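**Q** what follows is a protein structure lacking sequence information:
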């Protein structure tokens, strides 16, 4: 049996295996997501050591969500679910978005009311999150599985991005 894989997913696999620059992997992940699921906002964050904050290392909208922007996740129900338990989260409506995110008004202004959050794990440890947002009711559980495949290519790039950010902070 031969399975035809989407070209964007193949490109992501190749970037994850060969690119030293994590930004190239993040761009390939965004392109794969655009081809397979679509989005209005696509961000990738790594978990800052200590686990109370996440730092944005990729954004499809750097004006609304700039790079290196940090979010204090603290003890929130969303943080417990995604960051601590390592479970995916699917929200499909503004009630869900308000439950999960303090910046829900910014998200709404972008026309987003659906969200998939994928905990990116390496060796069982959550090292970051993949965050995909679009209009209300844009995503299904089947889409979550596709997003999990995309997220599966990101741990190495997230580790490299975290190392680069830590080195820059020391300089």
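**A** Here it is on my side, so go on. Because the structure is a prediction, the values reported are computed rather than measured.

**Q** okay, CA-based contacts and neighbour counts for the rest of this
**A** OK.

**Q** what helix or strand is the residue nearest the centre of the chain located in?
**A** The geometric centre of the chain, computed from its C-alpha atoms, lies nearest to residue 130 (C-alpha atoms, centre = their mean), at 1.3 Å. Assigned by DSSP states H and E, residue 130 belongs to strand 125-134.

**Q** in that strand, what's buried?
**A** 126-134 (16 or more other C-alpha atoms under 10 Å).

**Q** does residue 44 touch residue 56 like I think?
**A** Yes. Counting by C-alpha atoms under 8 Å, residue 56 is a contact partner of residue 44 at 5.9 Å.

**Q** use this one as the comparison:
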């Protein structure tokens, strides 16, 4: 039964992505599917402006805590080098891991989130954005991380389209 439910959700997502006229509609479809598939949490989809070392929030599942349009400078750090420069998945589990990486850890705690999966969005070998999922977890399962990577890959083309439209 679980397989049938996953197939149905995948088909709905594919239909919504085919019908999306703009990146925001694609983000809405991917966001809804992510929350349904992985469970309650916070999802943000961001653009990475490497030349300014700046993250720009393009979509958020909680716009009161993390509004669209928010920007954060990202100075040199192990997190930045791993995720934004090398394009590698970042996993943070537990309060200490979150506090070591995020300056807004109080907001994250207030949302009940205890773990993060930051997935790089890449195009032609360079990072163009991030797909960030925070939730109440002791640890991420391999299945959750695989699902997040697939959903992030779908979001990458919408981020690319949005950035191209601005040029």
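**A** Everything's here; your move. Predicted model only: the values in this text are computed from it and were never measured.

**Q** so what does the strand holding residue 130 of structure 1 touch, helix or strand wise?
**A** With contacts taken as 3 or more C-alpha pairs under 8 Å, 6 or more residues apart in numbering; DSSP states H and E, strand 125-134 of structure 1 sits against strand 41-47, strand 114-122, helix 155-170.

**Q** including distance to residue 6 of structure 1, could those go into JSON lines?
**A** As requested, those are exported to JSON lines (distance: least, C-alpha to C-alpha, whole Å):
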{"stretch": "strand 41-47", "distance to residue 6 of structure 1": "19"}
{"stretch": "strand 114-122", "distance to residue 6 of structure 1": "20"}
{"stretch": "helix 155-170", "distance to residue 6 of structure 1": "21"}
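
**Q** in CSV: the ones you listed, plus mean neighbour count.
**A** Listed next are those as CSV, based on neighbours: other C-alpha atoms under 10 Å:
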stretch, mean neighbour count
strand 41-47, 25
strand 114-122, 25
helix 155-170, 16
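
**Q** alignment lookup: the residue nearest to the centre of structure 1 to structure 2.
**A** In structure 2, the residue paired with residue 130 of structure 1 according to TM-score structural alignment is residue 131.

**Q** so who does its match touch?
**A** 43-46, 118-121, 152, 155 (C-alpha atoms under 8 Å, 6 or more residues apart in numbering).

**Q** angle of the strand holding residue 130 of structure 1 against helix 155-170?
**A** Using axes from the mean of the first three to the mean of the last three C-alpha atoms, to 10 degrees, the direction of strand 125-134 of structure 1 lies 100 degrees away from that of helix 155-170.

**Q** could you give the angle of strand 125-134 of structure 1 to strand 114-122?
**A** Using the same axes, to 10 degrees, strand 125-134 of structure 1 lies at 160 degrees relative to strand 114-122.

**Q** and strand 125-134 of structure 1 against structure 2, how far off on average?
**A** Between strand 125-134 of structure 1 and the corresponding residues of structure 2, superposition yields a mean separation of 0.9 Å, by mean C-alpha distance after the TM-score superposition for structure 1.
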